[in-house]
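> no sequence on this one, just coordinates:
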């Protein structure tokens, strides 16, 4: 399981932006309850902090990168087991993934770097690898121009199977211009790196030093369920 704990940066300076963020997530299908992999949607926990629980690493990656693009938030991801059954709200949950996310967001807040993100995992080495990939992808995204994002956003809004010709027509530019913007934005490279980040997040959820056979000799994987916790 994956817990995302995010904390606002500079709330005393710019004011509380939690309601603004939660409102944005309510219109984002990937972040809504019932959406693929969303176990508990984002909600305010305490102060200017929000938290969510998801069951799929790809969703954790998508949400983390979406939050980082908005700017003004430190992101902590915890990959590990949680106590079951989960309570109705994320803020009431407990388990290793919650503790790992808490430590991760504190590290993210203290970082003197361009990308305020950290990952904690039952497997610390895999968590560090996942963090390295996510930070790199977010750093690349942070250098994109408005023109690059315009093409990427239009491509995403056009849906699965959309072609560059469709984007060019919507934006009133040439297909060559669309292709050039995507190359400059390193969009294909990001798409190639996201699955790697997700696999590393999955791997981070299992402490391989102690990952032995589970109940009745059945091993428990990163998405399996033990007697009282699930990863």
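Ah, there it is. Note that the structure is a prediction, hence the values are computed from the model and not measured.
> every contact and neighbour count from this point should use C-alpha atoms.
Noted.
> which residues of this structure fall in strands?
Taking DSSP state E as the criterion, the chain carries its strands at 2-8, 38-44, 49-54, 73-79, 82-83, 117-121, 229-230.
> of these, which is nearest residue 165?
strand 38-44 (33.2 Å; CA to CA).
> check it against this one:
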């Protein structure tokens, strides 16, 4: 499974922003009727202090994890740790009560993400054994790249991207975006090119597949280790 542990940055100077981020994450992970989207095993909740945590699973969970990470990195006030692998079963109702390798790795990932080695405060941790370790590192590298692209996007770029997303159901989304913004379609296209929107859109599914592969590899290794202990 995929465990996301998220820690607020500079909480002593910014105050407690957990209630606000939980609202943001609830909108991302729940439908309008309040039902959890597919892939969310346990919803985001405050675990301790200014940390929140959730459990995700499967291909849908991997896609959701990428979207959530992108939201948090865009906000800029959070350190994102992603741990993959097995969890102790049965999974309790609250992630605060859960345990297992994926939870330990999520904690390690948060600490790694706080380091100064990367401008993007995100880390992915899986099994130390190969090929699981390399796959986790690949997923981390791609997610950090997506975070770096978002961090360098201008306000005008975000305006175009957000408005386009709000009009994805229309027959001509870029035209609808241009009308909503009061600019030409050419101007919208230019903003989207500068924002690297097409490149980000094409890369997110790859990041999700890598994260899913990292989870599969780590879980397989954890299962082998558990069977060895039982023997």
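Here it is on my side, so go on. Quick caveat: nothing in here was measured; it's all calculated off a predicted structure.
> need the strands of the first structure in CSV (columns: mean neighbour count and distance to residue 94 of the first structure).
Converted to CSV, the strands of the first structure look like this (neighbours: other CA atoms under 10 Å; distance: least, CA to CA, whole Å):
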stretch, mean neighbour count, distance to residue 94 of the first structure
strand 2-8, 29, 10
strand 38-44, 22, 13
strand 49-54, 25, 11
strand 73-79, 30, 12
strand 82-83, 20, 6
strand 117-121, 30, 15
strand 229-230, 21, 10
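> any chance of CSV for those, columns distance to residue 90 of the first structure?
Output for these, formatted as CSV (distance: least, CA to CA, whole Å):
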stretch, distance to residue 90 of the first structure
strand 2-8, 9
strand 38-44, 6
strand 49-54, 6
strand 73-79, 13
strand 82-83, 11
strand 117-121, 18
strand 229-230, 15
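> and those strands: which comes nearest residue 183 of the first structure?
Smallest distance to residue 183 of the first structure across those (CA to CA): 25.5 Å, for strand 117-121.
> check the mean deviation of that closest one from the second structure.
Here the mean offset of strand 117-121 of the first structure against the second structure after fitting is 0.5 Å, by mean CA distance after the TM-score superposition for the first structure.
> so that strand corresponds to what in the second structure?
Aligned by TM-score structural alignment, strand 117-121 of the first structure falls on residues 122-126 of the second structure.
> who touches the matching stretch?
Residues outside stretch 122-126 of the second structure that contact it (CA atoms under 8 Å, 6 or more residues apart in numbering): 79-85, 102, 105-106, 108-110, 112-114, 132-133, 136-137, 139-140, 143-144, 214-215, 218.
> of these, keep whichever come out buried.
Taking 16 or more other CA atoms under 10 Å as the criterion, what is buried in these is 79-85, 102, 105-106, 108-110, 112-114, 132-133, 136-137, 139-140, 143-144, 214-215, 218.
> what does residue 86 of the second structure correspond to in the first structure?
In the first structure, the residue matched to residue 86 of the second structure (TM-score structural alignment) is residue 81.
> swap that for residue 53 of the second structure, sorry
Residue 53 of the second structure maps onto residue 51 in the first structure, by TM-score structural alignment.
> distance-wise, check residue 4 of the first structure relative to residue 98 of the first structure.
Distance from residue 4 of the first structure to residue 98 of the first structure, counting by CA to CA, to the nearest Å: 8 Å.
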